[in-house]
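Colleague: coords below, sequence missing:
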């Protein structure tokens, strides 16, 4: 069906229909592949079948997700010398590459170099772009477009006008999991997204600056630009909790990336022991201190004993004697090499066997490698290795450190003072050698599991990935940073966080310090200060807390045109049930709007609010559960609000949120998090007085 020349919207709709048809054809081609006679064996066949299956999934056409969101009209063909006068080309920019049967591109992947001007070009630097077009969609259909003539000399080159379509996309109501921002990435965000694989980037970003989305899009970009390398080495996204990971889990698949794994720090260090206990804050802070790494290193290597007896190897009628002083030289040389404890232990029998072979050669024999291996397996050599360099069980070692005062005192001497030693000794019940044999029955905490992971790495090297994204990093302890850093020693990292939102007793004090613990001291620190999510009135109110929780941090400046809805509402009555009913009434008001609503309250207030919601017949979800059109209210304990967002939020009793934390500063940070979860509107309800820091 032909489209009239004077109907540009019709032509764009036609191109969308043709692109969808081309994507279906690409998927059908993948589904019809016959690999029965292609592979040499069944193993290769299974691998190829899995790869084809992933390709088919990646080619899925999501009906409610626009196939392309922009268009670039180049003045000249990209990559061609401008002096040659090559005619310009037109490219549609989308979430994935789509080509027709002849191989010509219908949609260009947003990560391709030719797509970069869509995010970076401006009137001051048009990047050879004549026109940039943005598309507006309604339920997957193109309904509007907006043009910028970047190279037109007749148009003013002053400040660019705000894109209405861009604003509409940013302010679109949130229902369901987090969505990608591929159509709205800003220039400063794009610079971070496209930064190279070789370097580590740390992004300090206040609420609503898009730091999480930037980190996820950087993963997608790196997988595009370095797919072969990262396919071998792997990528990982680390979040603060399962609710958060569930919330973000659809972003990368929507961009066509299905192979990225997700985990919490607790997941990383799990497996050695079962975590069944919790630490008091004081013990957790010490266990999370980087000094514990030195205590563990000393404890591991304390098992090495310098030899005092020779090793005598009998082969046939000959006896070969390696004297104690020569064995000592071998052991000291291995210690000086500073290699892993287990690697050195594996090397020791070969070194002893080599010393025997030297004697054999001096006596006129001609031994080969098979003889050396046989000597290394000799019972006398094995016995000597077991005596000199015994195996170490990391969990048993950590248990002994945390229960045996004398053992801890020896290895913490000059590192932890006596009070600190007593604090961590009191954290895990039991003492002495009897406790050291009860690894399974000990009530391990999350901090203990990190210590075991550290000790394990002293014994044997942890597998390193190609790239790791660490989100909400401000809440990690130094030892947790080290655990993450071990997973990317030969790779790079993207660190995301906000110092003002640190709510743990060991919260990060500076990003330079955090990067040093991560093993990436040369990482680049970037700051995002433009807020795309939180309305102006809301972020201004929440920023009253910044001087008290993060002095010197730049407040977020909202760029949203819609000022949003904001109200501080004092509710009547002192009875808890009455107050809860008024909070529920505020939720009902907000549920009359389109989008999701979150009711955030101090953890201790959750049961009474849950009861009031049930009495009012209002269904609600737990954090991380996906909102639907039928159930759009989520009841959120303040301790789980970090990283989540809702169109509308009711925040109940700010002072109760503050009082729910062990100290006031942590409580104010928890409150700052809760206040900044709203995308369109916020109602703060309180029966008691507000925190004095919010006055003004």
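Modeller: Alright, I've got the coordinates. Bear in mind the structure is a predicted one, so any value in this text is a computation, not a measurement.
Colleague: please make it C-alpha for all contacts and neighbour counts, starting now.
Modeller: OK.
Colleague: can you give me the helices for the stretch 501-650 of the chain?
Modeller: Residue ranges of the helices in the stretch 501-650 of the chain, as given by DSSP state H, counting those that start in this stretch, are 511-518, 536-542, 546-549, 576-591, 606-615.
Colleague: save these as TSV, and put in distance to residue 98 and mean neighbour count too.
Modeller: Formatted as TSV, the helices of the stretch 501-650 of the chain follow (distance: least, CA to CA, whole Å; neighbours: other CA atoms under 10 Å):
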stretch	distance to residue 98	mean neighbour count
helix 511-518	39	20
helix 536-542	39	20
helix 546-549	47	17
helix 576-591	40	18
helix 606-615	48	16
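Colleague: which of the ones you listed sits closest to residue 48?
Modeller: Comparison of the helices of the stretch 501-650 of the chain against residue 48 by CA to CA identifies helix 511-518 as nearest, at 36.6 Å.
Colleague: before we move on, the earlier item: and the helices of the stretch 501-650 of the chain: which comes nearest residue 140?
Modeller: Proximity to residue 140 (CA to CA) singles out helix 576-591 among the helices of the stretch 501-650 of the chain, at 25.1 Å.
Colleague: now the residue nearest to residue 31 when sequence neighbours are not counted: which helix or strand?
Modeller: The shortest distance from residue 31 to any residue that is not its chain neighbour, by CA to CA, 6 or more residues apart in numbering, is 6.8 Å, and that residue is residue 56. Take DSSP states H and E as the rule and residue 56 turns out to sit in helix 42-58.
Colleague: got another one to weigh against that:
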């Protein structure tokens, strides 16, 4: 039973929490009370938006606490002497401006995550709080400089990691580990690639790095923007609450398909064609197609001015055109320079004849109908859809642009079997939208964001990676993934290669292999697949005391009915339940649950885990998701649905590693041999 002094200390911490909540409410009220005063409508709108976002970031969530930890220092790391700081999700100050809670992203919070007995970083005491629905229930102290106290694993930390959840992914600010914190606080100019096994928290690390960057480099990134790119909409809905919970409400979330969407997708490509369209060689094919539109001057430019005509010989025009082509700028940028360059040449001829023209004359010549018509003939305006239409529908054009890059067989694979008569009738595929995005960038530069977080990056083709890289060409990126979980036909086997296609060669690759989310019994079972699909990758190591639960349930009768029985049992306990089934069986499993009165969502068809304890998850969209308990239906069928054996095993590896506490495998078909070895 806790002693009286411990109970008194617990009560003091609870009082501090209530005071901090009142202070946060006052901060928000002050923000809402501010009046927008500006000299012009644009400034007023910008200021109003800034105040709105500030107020949104100060909203209190009563289901969580404002702080989760505390550090007491000995004063050796500062000039202020010994200090005590509560660490939380955002900064909270009292009415005098003194901090009551320190933002977890502040420099002084680093010691909470990284201090150890070997390097206490000036910390005398680290305190973690046990929490339940926004209330402090307990605390746990580590005396890092007390040599008499032995290091023990934090029970509060373990309980927080394993705490059941229903709904979207939560933040991990209370449980960030030292190796994760190193990644989170990497500088804004550094691109970091995280190779993370299932359960190592790589997605959470990427999101928390975005939050830290927005805190540490607010002015820069608020202007240039931060974007999170995930594999599908179900995944984005799953992670969508993390950054708002950390006070960051202005971060974009998208999929790679949405990122490059410029035309309706009405067509599909055979796997061989899609793989080829994702090949990096297509970038050069398309570059040639764009620049081949620049013609050769065969006639002089003749510009009438008053009673005189000024003549620029064809050879001089050719020299100007070649110089612009060699400048390394985009097609349209060079095209826009050409009228001024031609007008300047006319200006020089006027001066040589004794005239004294000024810049207004040059601008007038550049805008004249004669010069515009001449430029359009030599350097025509381009439309990305028209260029790609010609490449995919005209064998001679493709052969010309692909000479030395693609074989004749590869060119035949690319060409449409039944060419559309016009670009308006073309049935563009998802792979085509990536090519259109590449073409658009060759024509006119794609604006760059300040930072991009790219999750499940192992599944992107070289051309998709180039599309993402264009969005962070002047910024950095956080690249997250696991080569063992690559399930596309073009999935990478090398992060170095992926980073090169992204435009970030030589970036640091960090390996996370300590599993905090997936229990040992589950990860060891799934790791049986690794030698057969990802040689050279080590199995992740679960660091949790609780080994979790693994049940294999063979069925001789109705599999869906047995799944419903298992789900009924699993859903009787708190926490989320994910039923991962072959895509083709989702409807049958859903009907079985419905017939048994089990409320559930279906990811990909509705908002799933936001509204339901139980979700049915098609195997193809399971990547990146996690549930307290997972029921996997027919592993052999899940693997067989993929185009080849290796991809099938990788898909199965993804599916088997979504459980935080327990995994149940229900099957009538024999399990894959790789799992029974």
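Modeller: All right, it came through fine. Keep in mind the model is a prediction, meaning the values are calculated, not measured.
Colleague: which one of the helices of the stretch 501-650 of structure 1 lies nearest to residue 476 of structure 1?
Modeller: Counting by CA to CA, residue 476 of structure 1 lies closest to helix 511-518 out of the helices of the stretch 501-650 of structure 1; the figure is 8.7 Å.
Colleague: against structure 2, where does that closest one fall?
Modeller: On the basis of TM-score structural alignment, helix 511-518 of structure 1 is assigned to residues 495-502 in structure 2.
Colleague: thinking again about what came up before, turn the helices of the stretch 501-650 of structure 1 into a markdown table, including distance to residue 99 of structure 1.
Modeller: Formatted as a markdown table, these follow (distance: least, CA to CA, whole Å):
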| stretch | distance to residue 99 of structure 1 |
| --- | --- |
| helix 511-518 | 42 |
| helix 536-542 | 43 |
| helix 546-549 | 50 |
| helix 576-591 | 43 |
| helix 606-615 | 51 |
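Colleague: mind checking which of those helices is nearest residue 214 of structure 1?
Modeller: Between residue 214 of structure 1 and the helices of the stretch 501-650 of structure 1, the tightest spacing by CA to CA is seen for helix 511-518, at 17.7 Å.
Colleague: leaving out chain neighbours, which residue sits closest to residue 613 of structure 1?
Modeller: Counting by CA to CA, 6+ apart, the residue nearest residue 613 of structure 1 is residue 584, at 6.3 Å.
Colleague: cool, residue 398 of structure 1 as well?
Modeller: Nearest non-adjacent residue to residue 398 of structure 1, counting by CA to CA, 6+ apart: residue 452, 6.2 Å away.
Colleague: what's the matching residue for that neighbour over in structure 2?
Modeller: Superposed on structure 2 with TM-score structural alignment, residue 452 of structure 1 falls opposite residue 436.
Colleague: the residue of structure 1 most remote from its centre and residue 340 of structure 1: what is the separation?
Modeller: Most distant from the centre of structure 1: residue 317, at 62.7 Å, with distances by CA atoms, centre = their mean. Residue 317 of structure 1 sits 37 Å away from residue 340 of structure 1, going by CA to CA, to the nearest Å.
Colleague: check residue 166 of structure 1 too.
Modeller: Computed as CA to CA, the residue 166 of structure 1 to residue 340 of structure 1 distance reads 53 Å.
Colleague: in structure 2, which residues correspond to the helix or strand that contains residue 165 of structure 1?
Modeller: In the assignment (DSSP H and E), residue 165 of structure 1 maps to helix 164-171. Residues 155-162 of structure 2 are where helix 164-171 of structure 1 aligns, taking TM-score structural alignment as the criterion.
Colleague: next secondary structure element downstream of the helix holding residue 56 of structure 1?
Modeller: Per DSSP H and E, helix 42-58 of structure 1 leads on to strand 68-74 as the next helix or strand towards the C-terminus.
Colleague: what's that next one packed up against?
Modeller: Taking 3 or more CA pairs under 8 Å, 6 or more residues apart in numbering; DSSP states H and E as the contact definition, the neighbouring helices and strands of strand 68-74 of structure 1 are strand 90-94, helix 117-120, strand 129-138.
Colleague: how is residue 168 of structure 2 assigned, secondary-structure-wise?
Modeller: Residue 168 of structure 2 carries the three-state label coil when classified by DSSP: H, G, I helix; E, B strand; the rest coil.
Colleague: residue contacts, it?
Modeller: When contacts are counted by CA atoms under 8 Å, 6 or more residues apart in numbering, residue 168 of structure 2 is found next to 237, 238, 239, 240, 241, 609, 610.
Colleague: burial measure for residue 98 of structure 1, as a count.
Modeller: If you count neighbours by other CA atoms under 10 Å, residue 98 of structure 1 ends up with 25.
Colleague: what's the answer for residue 520 of structure 1, then?
Modeller: Neighbour count of residue 520 of structure 1, defined by other CA under 10 Å: 21.
Colleague: and what of the one 3 residues further on?
Modeller: Residues near residue 523 of structure 1, counting by other CA under 10 Å, number 20.
Colleague: around the residue lying closest to it once chain neighbours are set aside, count how many other residues there are.
Modeller: Here the nearest residue to residue 523 of structure 1 in space, its sequence neighbours aside, is residue 200; by CA to CA, 6+ apart that works out to 4.6 Å. As a burial measure, the neighbour count of residue 200 of structure 1 was computed by other CA under 10 Å and equals 22.
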